[in-house]
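A.B. asks: I'll drop the sequence and a predicted model, then ask my questions.
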Amino acid sequence: MNDDLRERIEREAEKHALLNAVKHESDADVGAIMGPLMGENPDFRPHGDEIPGVIGGVIGRVNDLSYEEKRERLEKLAPEELAEIEAEDEEDEHDLPDLPNAEEYDEIRMRCAPNPNGPWHVGHARMPAVIGTYRDRYDSWFCVRFDDTDPETKRPDLEAYDAILEDLDYLGFAPDEVYRASDRLETYYEHARELIELGGAYTCSCSGEAFSELKNAGEACPHRDKDTETVRSEFEAMIDGEYESGEMVLRVKTDIEHKNPALRDWVAFRMIDTPHPREEASEYRCWPMLDFQSGVDDHLLGITHIIRGIDLQDSAKRQRFVYDYFDWEYPEVVHWGHVQLDAYDVKMSTSTISRLIEAGELDGWDDPRAPTLASLRRRGIRGEAIVDAMVELGTSTSDVDLAMSSIYAANRDLIDDETDRRFLVRDGNQLPIGGSPPDEATPPLHPSHEDRGVREIPVGDAVLLEPEDLPGREERIWLKGLGCFQYTRDTLQYTGEGIDVVREGDVDVVHWVPARESVPVRMRTMDGDVTGRAEPGVVDLETDEVVQFERVGFARVDRHDDEETITYYAHP
């Protein structure tokens, strides 16, 4: 790497370090700025292995500045980028549009209606995040209604009911009520009976293939004009379980010539032989389809606003036929597009994740490689950060991309100020110490909070450094919290020089751990387990405590085993 390129890298690194530090009002971090640095300067990429070592000193100098000094320096280097940051801080407090016609209702009532076929993946968080945010804005009411009336195709998982409620609590919301649709079968039967009496439904024994041909041709099913008494009798036989699966259905009578075939005489109830996993519902064989069950429940629960995916537009159209028969007013509807998530190799799908767990390819729903809320929680990421990122997506009907970096940035804003620092060295190289350095290093627990005190790290006769931090012959480095050393005769010789050598840009700042007194740590990450050694005080950290391993990232302490401390990596 020539001198001109090194100067450019250092100059660009200073700008990005300042942007990162000012935006998050915290110290800059190598991991956080590498992405934008390389993205804006593609010609740096061939030197990717060398760059962390080049910019370490730059970041150290930036982090030594006060917030005001950082801001003043950024104003000189990149005034436009600083203006953008400050404009973001002044944006309207509401990322979500107003609910349609909200002023016409005495009380806004919404529902979160999960299918309990497994714990929530990250995409599921959008619904409670938006509903919960609206609830707070309008001082409204919302419930969780488990739409669990498909015991076969989307078979409920008995553990998922509580797991979903735990996920909701993790996100920071508590429903006003919780319902299980499988407890409400008799209610759906009663409304089906009423619909039959109104001439709005008929029993049909056509095969699925036969009815599909008729429907697509716009021709009426031969059972469509059955008399009410026959329909009533056959529906009661469905309830009594006298038909086998596929033998009889109850259809809502719509418009057999409707321009959208999907709306023509759709199924409201069908027979399912597979017992429901919940004991309370295991005897039922006649089950409502989601459009009927959900439509009835939305009316009975007084739901005023439904928020659902754009792919469910036909659901509203189907349900309106039922609402018209009963002379009900349909709720306001907000449709949105799908969320696409980056950073994961595993598809964001409940069935896919479940299959990988069963195959032993994932350790469980909280495996750090799984795109689930349980995984993010175990990694130490706050539910509030997920909510913030989801709300920022708004309610556009277009598909939207959610970058995990936005969740990480929101989480960093929440935890950085309260999170103490520690040293962790991965794949460490051991170097002996000479020159009579202090017996003990005393780096601060937090660089912005001197009142919290320092960590007392014994130095010993050797230290461990990460491979990219190893100095060249006669090169000086600054061991954080300890002092300046020069690599001479295969030994790090203490020079006794002051911090000015760092401020002048001549010396890189690196983290380290004592070779003998350090403790083994295993850090579970999205890319697999990483092993290393940490400063000795890590063994005294409490379970669930989040720390920032300096120049590595944030991690949650999971447990202390006999052989090692287990942590879960959160993000840079």
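C.D. replies: Cool, got the structure.

A.B. asks: use CA for all of it now, contacts and neighbours both
C.D. replies: Will do.

A.B. asks: In contact with F326, which residues?
C.D. replies: Counting by C-alpha atoms under 8 Å, 6 or more residues apart in numbering, F326 makes contact with L195.

A.B. asks: Show me where the stretch 51-200 of the chain has its strands.
C.D. replies: In the stretch 51-200 of the chain, the segments counted as strands under DSSP state E, counting those that start in this stretch are 109-112, 141-146, 177-180.

A.B. asks: elements contacting the longest one?
C.D. replies: If I follow you right, that is strand 141-146. With contacts defined as 3 or more C-alpha pairs under 8 Å, 6 or more residues apart in numbering; DSSP states H and E, the packing partners of strand 141-146 are strand 109-112, helix 126-138, strand 177-180.

A.B. asks: Off-centre distance for that strand?
C.D. replies: Computed by C-alpha atoms, centre = their mean, to the nearest Å, the chain-centroid distance of strand 141-146 equals 21 Å.

A.B. asks: next, the one to line up against it:
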Amino acid sequence: MDDELRERVEREAEKHALLNAVKHESDANVGAVMGPLMGDNPDFRQHADDIPGVIGGVIGRVNDLEYAQKRERLEELAPEELAEIEAEDEEDEHDLPDLPRADEYDEIRMRCAPNPNGPWHVGHARMPAVIGTYRDRYDGWFCVRFDDTDPETKRPDLTAYDSILEDLEYLGFEPDDVFRASDRLETYYDHARELIDLGGAYTCSCSGEEFSELKNSGEACPHRDKDDQTVFEEFEDMIAGEYESGEMVLRVKTDIEHKNPALRDWVAFRMIDTPHPREEASEYRCWPMLDFQSGVDDHLIGITHIIRGIDLQDSAKRQRFVYDYFDWEYPEVVHWGHVQIDAYDVKMSTSTISELIEDGELEGWDDPRVPTLKSLRRRGIRGEAIVESMVGLGTSTSDVDLAMSTIYANNRELIDEETDRRFFVRDGNQIPLGGSPPDEADPLRHPNHEDRGVREIPVGDSVLLEPDDLPQREERIWLKGLGCFQYTRDTLQYTGDDIDVVREGDVDVIHWVPATESVSLRMRTPDGDVRGHAEPGVGDLEPDELVQFVRVGFARIDRQDEDETVAYFTHE
């Protein structure tokens, strides 16, 4: 390669190394630079064997620069490419698109409207994660409104109200207000009376089958033309509990010939004999359907933007009939697809989980085998990691898949640097030590933070190793923090070799615990309990402390029982 070509290669390599380093805010490497370098300079390809040696030194010099220096140099060499990178960064600043017509509202107001029939599973986190993020972006407002007006088929769980608010706090958000729809029955009754007065509703005693037949054929119900006074009287009788379940409903007048039969004269109120579990609402028997209750509340609370599933598009269409009667402006709506979560055998359904708990197959809502937020919290996963993962899904109308590995990766970034390392051996095999090894091992608390010091582990006369780590005859291994040993005559003989034997790649590095002074530990995982022994210091850790068991994974210390330490597996 002549000098002129070498100079060109170095110049182009510096540009591409800077582009790579600035874009990713990290060091460049030869592999990442070679592709674009060759792509932009096809004539370099005939020198492909020589180029890595030329550009290695260039990349090293680039990596020695501070980020600000890299950016400054890139601005000199390739200002247009730098501008493109910064434009991409600006576009990627938000995973969520701007809310429609956001600049036309004095304040963005949103609501999270859970049904309190049980604690939240992982999928439930998407709504508060997204609306909480929008609230923060627009300096807006959001509330939690418990849509608990179905005391029968989606019967509220009295413990779920506080549980959901705790889950919301775990995710890092505090609502600006909290409402319970079951406290607002009189408000819904008043609006139903007004709707009747406007000629927009009528009482109907048709059976479900009768009305369905009429609706599907586009024929009006015979009760549709009742005079308002009769409708008023019958609705008041509904409120007074004079009818039994299924005997009378209040319907919203829409278009009986509407092309979508689901929108034809839909039910706004129905009778339910099952008392509401909340004492304050237990006397009511006339209950609004969700589309009526939610539609009225969204207006009264001043909601500007609604996010709901694509399968609920008909809800907005039904509610618009009510809004038209009252001459209200309907909020902006963003529809999104469902989110599916992998990695769990237990179906992500509140009712399914509840049944398994009642049957004794699960220990509770925080059992590590269930996909609930309570379970993830007990395992030591931070709410921030879940929010980041959910926001990253955006608001596409397509169904989306979220791998738990994404949540784990986000959580790992949050906890890795601050979490000390420990040893935990599963199903250990006891092996004697020989050759006068040190009395005490001193592995680092964290490999990247020598300033945190070491753990002092007494060695004793034997160790526990995991079955897969048992060496072959005469094979050498390195016990982390202790030294090099050779497996001879069923004994690990201390050799005294220094760490160079590891650097040379001849010796495997494995974890271990002392056989006599280790701590019995049970680790609860999504796949069942794992038992083993941990290094002695683990028995002194406080509940909620996180550790990383070397070559096993992260775990949260749950409790210290008399005969064992219990930890919950977080992730690898």
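C.D. replies: That came in fine, so what should we check first? Model, not experiment: these values are computed from the prediction.

A.B. asks: biggest helix in the second structure by residues?
C.D. replies: Scanning the second structure for the helix with the most residues, using DSSP state H, yields helix 3-24.

A.B. asks: coming back round to it: and the strands of the stretch 51-200 of the first structure as a markdown table, adding mean neighbour count and distance to L5 of the first structure?
C.D. replies: As requested, the strands of the stretch 51-200 of the first structure are exported to a markdown table (neighbours: other C-alpha atoms under 10 Å; distance: least, C-alpha to C-alpha, whole Å):
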| stretch | mean neighbour count | distance to L5 of the first structure |
| --- | --- | --- |
| strand 109-112 | 24 | 54 |
| strand 141-146 | 21 | 57 |
| strand 177-180 | 14 | 61 |
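
A.B. asks: Out of the ones you listed, which gets nearest to D345 of the first structure?
C.D. replies: Among the strands of the stretch 51-200 of the first structure, the nearest to D345 of the first structure by C-alpha to C-alpha is strand 109-112 (28.0 Å).

A.B. asks: Name the residues that touch the closest one?
C.D. replies: With contacts defined as C-alpha under 8 Å, 6+ apart, strand 109-112 of the first structure is touched by 127-128, 131, 140-145, 302-306.

A.B. asks: Just give me the closest of those to A403 of the first structure.
C.D. replies: Of all the contacts of strand 109-112 of the first structure, A403 of the first structure sits closest to M127, with 17.3 Å by C-alpha to C-alpha.

A.B. asks: can you pull the contacts of the closest one?
C.D. replies: Per C-alpha under 8 Å, 6+ apart, neighbours of M127 of the first structure: C112, I307, R308.

A.B. asks: tell me the contacts of the second one?
C.D. replies: I take that to be I307 of the first structure. Residues counted as contacts of I307 of the first structure (C-alpha under 8 Å, 6+ apart) are M127, I131, V333, V334, H335, W336.

A.B. asks: How many residues are close by R489 of the second structure?
C.D. replies: Using other C-alpha atoms under 10 Å, R489 of the second structure is surrounded by 9 other residues.

A.B. asks: Now for it: which residues touch it?
C.D. replies: The contact partners of R489 of the second structure, taken as C-alpha under 8 Å, 6+ apart, are R473.

A.B. asks: Just give the closest residue to the residue positioned nearest the centre of the first structure, not the sequence neighbours.
C.D. replies: In the first structure, the centroid-proximal residue (C-alpha atoms, centre = their mean) is V122; its distance is 4.0 Å. Take V122 of the first structure and drop its neighbours on the chain: the residue closest to it by C-alpha to C-alpha, 6 or more residues apart in numbering is T372, 5.0 Å away.

A.B. asks: how many other residues sit next to the one you found?
C.D. replies: Other residues near T372 of the first structure come to 24 when the count uses other C-alpha under 10 Å.

A.B. asks: That one: what's it in contact with?
C.D. replies: Going by C-alpha under 8 Å, 6+ apart, T372 of the first structure touches P119, W120, H121, V122, M348, W365, D366.

A.B. asks: Let me know the secondary structure of the closest residue to G295 of the second structure other than its chain neighbours.
C.D. replies: Of all residues not flanking G295 of the second structure in the chain, Q319 sits nearest, at 5.7 Å (C-alpha to C-alpha, 6+ apart). Following DSSP: H, G, I helix; E, B strand; the rest coil, we place Q319 of the second structure in the helix state.

A.B. asks: Surely G31 of the second structure forms part of a strand?
C.D. replies: No. Counting by three-state DSSP, G31 of the second structure falls outside a strand, being helix.
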